[in-house]
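> Next come a sequence and a model predicted from it.
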Amino acid sequence: MKKVPGQTVKAAGILLISGEGTPAHFLLMRHRDRWDLPKGHCEDGETFVETALRETEEETGIPQSAISLDPDFQFDLKYQVTYKNYGDLPFEKHVRYFIGFVRDQPALTLTEHESAQWWAWDPPNAPIQSETIDPLILAAQQHLS
């Protein structure tokens, strides 16, 4: 997708939770210097849900058919970003996260991350990433309780 200054860049991802009925674990992906969730940019004409499912499958190898999205939860974040190819021009980024449930802890095929880890679902976990992951987990905990 070609970006235009002033344009809102859309992205979506999933907080994957294992366990049937009661959350047991959640998945975090490891970049070189931080933890993250499976997520990515929306392609032209793609909905947030379509993006979240596609990106999660691409980054984890978990098929979309194995993920059950919570229809009553979405968590939106908006913040400014810059991209190397666009110099210092600011873009607004709008990321929508969903809760997705999977049975057990499926085997992962990582394509964009160094590693991944299933963390025990015991919010509040130690601070992980204060701008995105921590508030998302808190909102998910409140929603699920």
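Received, thanks.

> Going by C-alpha atoms from here, please, whenever you check contacts or count neighbours.
Fine.

> can you pull out the strands in this protein?
8-18, 25-30, 35-36, 39-41, 68-69, 75-81, 91-102, 115-120 (DSSP state E).

> Would you tell me which one of the ones you listed is buried the most?
Scoring those by mean neighbour count under mean count of other CA atoms under 10 Å gives strand 8-18 as the most buried, with a mean of 23.

> Strand 115-120 and that one, what's the angle between them?
For strand 8-18 against strand 115-120, the angle by axes from the mean of the first three to the mean of the last three CA atoms, to 10 degrees is 60 degrees.

> neighbouring contacts of strand 8-18?
Outside strand 8-18, the residues that touch it by CA atoms under 8 Å, 6 or more residues apart in numbering are 3, 23-27, 37-42, 48-49, 51-53, 55-56, 91-105.

> again with stretch 33-45
Under CA under 8 Å, 6+ apart, the answer for stretch 33-45 is 1, 9-15, 27-30, 48, 51-52, 55-56, 59-60, 128-129, 133.

> adding another structure so you can compare the two:
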Amino acid sequence: MAMYDEISAGAVLYLKEEGPEIKYLILNYSYGHWDFPKGNIEAGETELETVFREVSEETGIKDIQIIEGFRQQIEYKYRKKSKLVNKAVIYYLAETKSRQVVLSFEHNDFGWFSFEHALMKLSFENSRKVLRNANNVLTCLYSN
């Protein structure tokens, strides 16, 4: 058994419109924090299957394309009732063409944000680090 009590997978989801501007999707969870779409990996699922399912469930977006070579894992602990939970989250980088978001009951709000605005919106430093790395990859990808 892994040292993690929970493993989630999610996506740094972005939209590229005309010109250089890249917008990132950040969700406002019902607990109040802002973060990327993600959720627990279910039995028998691969990480990527979880990413597609969770993005679809949480945002209604189904057309996502995974950008090869980006897989970032973050780890943290949180309390669930009185138990300390060791959590890992694996993020992939994915592009969509869909602007329209249909939020699940788990979320209050969402936004498509520029890199700088998304950095300010994200509640957790480990998520900001993932975003910085994703933005570096995309900057290289689109600068050719």
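Sure thing, it's come through. Fair warning: this is a prediction, and the values are worked out from it, not measured in the lab.

> thinking again about what came up before, let me have the strands of the first structure in JSON lines, extended by distance to residue 139 of the first structure.
Shown next, in JSON lines, are these (distance: least, CA to CA, whole Å):
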{"stretch": "strand 8-18", "distance to residue 139 of the first structure": "11"}
{"stretch": "strand 25-30", "distance to residue 139 of the first structure": "14"}
{"stretch": "strand 35-36", "distance to residue 139 of the first structure": "16"}
{"stretch": "strand 39-41", "distance to residue 139 of the first structure": "18"}
{"stretch": "strand 68-69", "distance to residue 139 of the first structure": "15"}
{"stretch": "strand 75-81", "distance to residue 139 of the first structure": "8"}
{"stretch": "strand 91-102", "distance to residue 139 of the first structure": "10"}
{"stretch": "strand 115-120", "distance to residue 139 of the first structure": "17"}
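
> and of those strands, who's closest to residue 140 of the first structure?
Using CA to CA as the measure, strand 91-102 is the one of those that comes nearest residue 140 of the first structure, at 7.4 Å.

> how about residue 129 of the first structure, what's its match in the second structure?
Superposed on the second structure with TM-score structural alignment, residue 129 of the first structure falls opposite residue 123.

> What residue in the first structure is paired with residue 13 of the second structure?
Residue 13 of the second structure maps onto residue 16 in the first structure, by TM-score structural alignment.

> Setting aside sequence neighbours, what's the nearest residue to its match?
Using CA to CA, 6 or more residues apart in numbering and skipping residues adjacent in sequence, the residue nearest residue 16 of the first structure is residue 100, 4.8 Å away.

> again, but for residue 39 of the first structure
Leaving aside its chain neighbours, residue 39 of the first structure sits nearest to residue 13 (3.8 Å; criterion: CA to CA, 6+ apart).

> same check, this time on residue 124 of the first structure
Nearest to residue 124 of the first structure is residue 138, by CA to CA, 6+ apart, at 7.0 Å.

> Any idea how many residues pack against the counterpart of that neighbour in the second structure?
By TM-score structural alignment, residue 138 of the first structure lines up with residue 132 in the second structure. Residue crowding around residue 132 of the second structure was assessed by other CA atoms under 10 Å; the count is 16.

> Perfect, that will be all.
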